[in-house]
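Participant: Sequence plus the predicted model coming up.
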Amino acid sequence: MKDAQPNTIYLKDYIAPAYNIIKTDLTFDLYEDYADVTSRLTIEKATAGSDAPLVLDGQDLELLSLKIEGKAVVEGNYSITDEQLTIRHVPNIFVLECVTRIKPQDNTSLEGLYKSKKMFCTQCEAEGFRKITYYLDRPDVMSEFQTTVKADKVRYPVLLSNGNKISEGSIDGGRHWVSWHDPHKKPCYLFALVAGDLVNIDETFITQSGRDVLLRIFVEEKDKAKCDHAMISLKKAMKWDEKVYGREYDLELFMIVAVDDFNMGAMENKGLNIFNSSCVLASPETTTDESFQSVEGIVAHEYFHNWSGNRVTCRDWFQLSLKEGFTVFRDAEFSADMGSRTVKRVEDVNLLRTHQFAEDAGPMAHPVQPSSFIEISNFYTLTVYEKGAEVVRMIHSLLGSELFRKGSDLYFDRHDGCAVTIDEFVQAMADVSGRDFTQFKRWYSQAGTPRLKIKGLYDAEAKTYRLDISQSCPPTPESEQKFPFHIPMAIGLVGKDGPLNCLLSDDKNPSVGDTFVLEITEAKQSFVFNDVMEAPVPSLFRNFSAPVKVTFDYSLEDLQRLVAKDSDGFCRWDASQQIAVRVIKDVMIALGNEPAPSVNEALLVAQRQLVLQAKDAAQGASEQDLQMLAYAMTLPSEEYLAETQSIVDIESTHHARVRVKRKLATLLYQDYLDIYKVLASPQPFKVDAASIAQRKLKNTVLSYLVSSGKQDAIDLCYKQFVTADNMTDELAALTEIVHSTSSAAKTIQADCLDEFYRKWESETLVINRWFGVQASDPNPGSLNRVKQLLEHEVFDASNPNKLRALVGGFCGRNIIGFHDRSGDGYEFLTEQILILDTKNPQIASRLLTPLTRWKKFDDQRQALMKKALERIQNETNLSKDVFEVVSKSL
């Protein structure tokens, strides 16, 4: 984009549409080398008598005809650019008929109407509908849709669109047609069409009011046996949404279609959800436990959008978190209710701290409600989704479940059928609670991660404990100055034997108990607890009650107390991670001076306690959550360790973590082995919380065993690899073997990879895992292997899943390999971005992320990464997607 920079769009410039589209009637004639789209739009001026021209969005369209009220529009009355159709002198209300020709088979961007293998499908969020026909492609234009799809009956026996099927028939020449009607007004980004040779499984759901809803999942014939889990998940989600939010489904039919080529995870199109096949297909043989849980959560997420996104939608794309943040919160609560609430919280916070906090600290940092953008696709981010969900969670914490439900009821009832703003969501919560959310809304308008410095002072004579708190937030691209946030902090005090009951001194709301929610609203603030009978250790931000970074001068003994005695599962896990981070950093420092630095005994003690608890739980001697113990035993990832450093020391981070893990493996080898033997006993495969927890702990201790480098451990791992009856165990064993540095593992790595490939070469999603294992291998030579795999017969550079597995797996999850001092990793990613940007700009801009963090690294790497970004920036005809990311990064 050297010669012409794209325009920036600002929230402050929002203007309501000059025209409304009352009805949308679409007819698609699908052929192998093109598709003709006829749109009949009933259009009305927002202000009668206005002389504003009608400006419709359109991209990559060939206009075949244009009529108003059945008469051709004369050439002098309209004009066309690459992105718009402008028609002048139109009536107050009229029918516009437009016929366009498009080429779905050439549409590699996977936006609009395109072909995935032999199937036609659509992706219209955010601005893909303009690649189908000329339209007011904005979310605040809501219309009633009727769609007719025509295609060859043999190639495309299944023709789908939004809503309810109203008629169908045959056409001469072996073609057929189906018409669909959606009675609910929607923006065009929720439009969907699918045409293909598909099979389906059906179920019926009876709503709380007694209506029968047909549930139907469409897949290719080969995948029909992999739909049951998604169907079960859908019915669970429908029942949960009725119980928790009182929301009932509103059509006669709910459909899901699995598509191999898809830029996103899934899309909530009204009544016709289109899913990346990786997010809907599941079976024990081909799907890991993590993916089983992911499928359940994503199915729920897209279903929940029926109300939080579809029935009530966004006024403009600056309000994206209105639907996404709220719905991520809803799906997180659903998943917590379906399994372990603490485990779900730990998983979500791990993602947030490792990746969203990094986003907040990088050049693409933006508020949950951005104030501007160049390309909206770049703002489908963890900040909008995950941090947005945390903001909703804080509202829930401040109001409590009962008031939050009343607020959501008011929001849905007040705005049903409307396109609204984040302010209107917050206002509904304010109206039911009487609270003033003015300051709280800074969470939406200010970017960055707030930082809290907290000091505690115990007065043994007065039996009081005082917390002194100061908050700040670093500058981010949109603002140097940050005003204080309204931060809810859930807190408890922990004594030698566990939680302490005490009195919180608050003139407005004094309370007694062992857990309190403090509302931090000032730059500096103090809180005093009375009747504290011993010197406590504060358990801060229980359940991670706010997305902040905290500095508190915990001693290692304090952290050990929290691990052992805290009643909050999240804080126990967090304390175990803090111990590990400190110890690993000590080893990092020592690596420069000692060939074999020691590992602090505090970590060994904490790990030994966890291992003994895990051994008891595995043997049935206690009821502790095995999955939670597995997470507590797992060392912080290299990605998270990097996030805790101001300047990342790539080599020291990697080698120190490896050394600490090997030390634990050596000292606790027999204990890990005892746990493994108990949990490895044969038992029927189940996808339930208890079975998933057992496999998680088993594979966690297996990872430690392999880290020891012992031949016996490699033999045990190989045995699991060849005998596993489920993908969780098989893939875990393969990963440990391939990523191991031991000579025993190296002798079998190639054979294991070949064996895995031969076994699963017909299963696309499994082979993506095979690519990912090799791409993320931290051992030397991984980049050369990745380059070779780009030429593999089953690698398809047009498929986003394969690109994410191989290119994303190396550049995003192989820190030591990607950041090799030679700069070869940066050069590799640059080449891939430049190739991909001409085909699929969305995926190109997302894969670019590792280069954008260049300021986090040493001078040598900074220079190489900056050079790579400048090379991309200097490319002619750069997409808006990549241009925005690169220009902001530099």
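Facilitator: Yes, it's here.
Participant: When you work out contacts or count neighbours from here on, use the C-alpha atoms and nothing else.
Facilitator: Will do.
Participant: Quick check: residue 37 is in a helix.
Facilitator: No: counting by DSSP: H, G, I helix; E, B strand; the rest coil, residue 37 falls outside a helix, being strand.
Participant: How about it, nearest residue that isn't a chain neighbour?
Facilitator: Excluding its sequence neighbours, the residue lying closest to residue 37 (C-alpha to C-alpha, 6 or more residues apart in numbering) is residue 28, at 4.8 Å.
Participant: Check which helices and strands the helix or strand hosting that neighbour sits against.
Facilitator: Counting by DSSP states H and E, the element that carries residue 28 is strand 19-30. With contacts taken as 3 or more C-alpha pairs under 8 Å, 6 or more residues apart in numbering; DSSP states H and E, strand 19-30 sits against strand 35-45, strand 143-152.
Participant: Adding distance to residue 789 and mean neighbour count, write those out as CSV.
Facilitator: CSV is the format used below for the helices and strands packed on strand 19-30 (distance: least, C-alpha to C-alpha, whole Å; neighbours: other C-alpha atoms under 10 Å):
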stretch, distance to residue 789, mean neighbour count
strand 35-45, 35, 21
strand 143-152, 37, 23
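Participant: Comparison target below:
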Amino acid sequence: PIVVSQPPPATPGQAEKHPLHIPIKTGLLSKATGKELQPSMVLELKGEKETFVFDNVPEEPIASILRDFSAPCRLKFERSPDDLAFLMAHDTDDFNRWEAGQTLATIVIKDTYNKLSAGESPPALPGVFVEAWRKVLTATDIDRSLQTYSLRLPDEKTLIGEIAAPIAPDHLHNARQHVRKGLVEACKKELREVYDKLTQEVAAEGGVFKVDEPSIARRRLRNALLISMAVLQDPETVKLAVEHFETGLCMSDRISALYALADIPVAEREAVIQKFYGDSKDDKLKMCKWFAVQAQSDLPDTVERVKELMKHPDFELKNPNKLRAVVGAFANNNFHFHRKDGAGYSLVCDVIKEVDKLNPQMASRFAVFLAGWKNVEPVRSAMMKAQLERLRDTENLSNDTMEIVIKGLSG
């Protein structure tokens, strides 16, 4: 049986809430084969708690619940890592397959984060997770766009919402990188094989750029695989990324090659950055991409690089798109925004003070990043708060920005 409950919380002006009618699309999968024992059917939850019993099920199944995201609600359902890995590898529902993978990846990254925070070495990746990831990577019965998203780990911004404050940003970043690298090392052979297969498909079609759905999905997957392989930072992948850039059929291909090289301190990285600039300097959209890739880099000198980018002839402080591409991208670079010496906070604060004179709305949005000072560990928290206090004491600061600053300091 499946027991489902919905304790409706009280809301302002409505102390007593009545149960909602929630459609829960559900299927049952065989643990032995991964095939469906019970095709999808909709269970209708109308009361606060209901029990659903399935008859004539020949073996103990694994339930796939809330298929196709059949209701806009959060499902709390305890799953073992083994069950999540099974659903990630075998679920016939695309949404649930993706969600199981994201949930399992989050568990593995959180476990690694906890170990690093305790001063311990990062653990080996669970075998069931690696094999499920490999299964998704080599699957041929899955939409390639979904395959791309299913192979992608939750980003740091998402993970922050899953970890209790105060957070150590460097441990979180290193935990995610450890998991990412572990997956790529374990599946390096398959990654290259799938990448080469996709490359051959492009060549078989004459290397012609197409905008149909299959071509877009293939391009998305191929670019994602290149970026994944780049985490190893080995000469083979550097060479591959340069080839990917040089043979790219569109901006998506070339910018993906640039992302693949962005974290690797090699001469080829700088050469590709300059080549992309030379080819794209007259295209404002491409230039925003060019700025953002560098501002999101993991390399140690990223703060200094951002300062140089803000002096670049093609950067304009008055241009909101350029600001978002450089300062916005940097502030979302969790690792370097939270750099241990506080240089990231100081940089963003300096920018806010300048931008506030020109565009208070944009300045106030940047101030939001500093307002989260209570969510990080004490040393960084104190440095973020100090920058908010700098802004509070700034003469003629706009009402827009001051409102965020005051709320941040008092919150």
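Facilitator: Good, I have the coordinates. Please read all numbers here as calculations on a predicted model, not as lab measurements.
Participant: hang on, the earlier thing: what range does the strand holding residue 28 of structure 1 cover in structure 2?
Facilitator: Alignment note (TM-score structural alignment): strand 19-30 of structure 1 is unmatched in structure 2.
Participant: so the residue nearest to residue 37 of structure 1 makes contact with residue 149?
Facilitator: Yes: if you go by C-alpha atoms under 8 Å, residue 28 of structure 1 and residue 149 touch, sitting 4.8 Å apart.
Participant: If you count contacts, what does whichever helix in structure 2 runs longest end up packed against?
Facilitator: Across structure 2, the helix with the greatest residue count (assigned by DSSP state H) is helix 94-117. For helix 94-117 of structure 2, the packing partners by 3+ C-alpha pairs under 8 Å, 6+ apart come out as helix 81-90, helix 127-138, helix 144-151, helix 169-186.
Participant: try it again with 10 Å
Facilitator: Under the contact criterion of 3 or more C-alpha pairs under 10 Å, 6 or more residues apart in numbering; DSSP states H and E, helix 94-117 of structure 2 touches strand 61-65, helix 81-90, helix 127-138, helix 144-151, helix 156-160, helix 169-186.
Participant: Overlap in contacts, residue 28 and residue 149 of structure 1.
Facilitator: Common contact partners of residue 28 of structure 1 and residue 149 (C-alpha atoms under 10 Å, 6 or more residues apart in numbering): 37, 177, 193.
Participant: how deep is residue 287 of structure 2 tucked in, by neighbour count?
Facilitator: 21 (other C-alpha atoms under 10 Å).
Participant: actually residue 157 of structure 2, not the one I typed
Facilitator: Residue 157 of structure 2, neighbours per other C-alpha under 10 Å, totals 11.
Participant: Tell me which residue is most central in structure 2.
Facilitator: Closest residue to the average C-alpha location of structure 2: residue 155 at 2.7 Å, with C-alpha atoms, centre = their mean.
Participant: one step back: save the helices and strands packed on helix 94-117 of structure 2 as TSV, and put in distance to residue 52 of structure 2 too.
Facilitator: What follows is those, written out as TSV (distance: least, C-alpha to C-alpha, whole Å):
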stretch	distance to residue 52 of structure 2
strand 61-65	12
helix 81-90	20
helix 127-138	29
helix 144-151	30
helix 156-160	33
helix 169-186	38
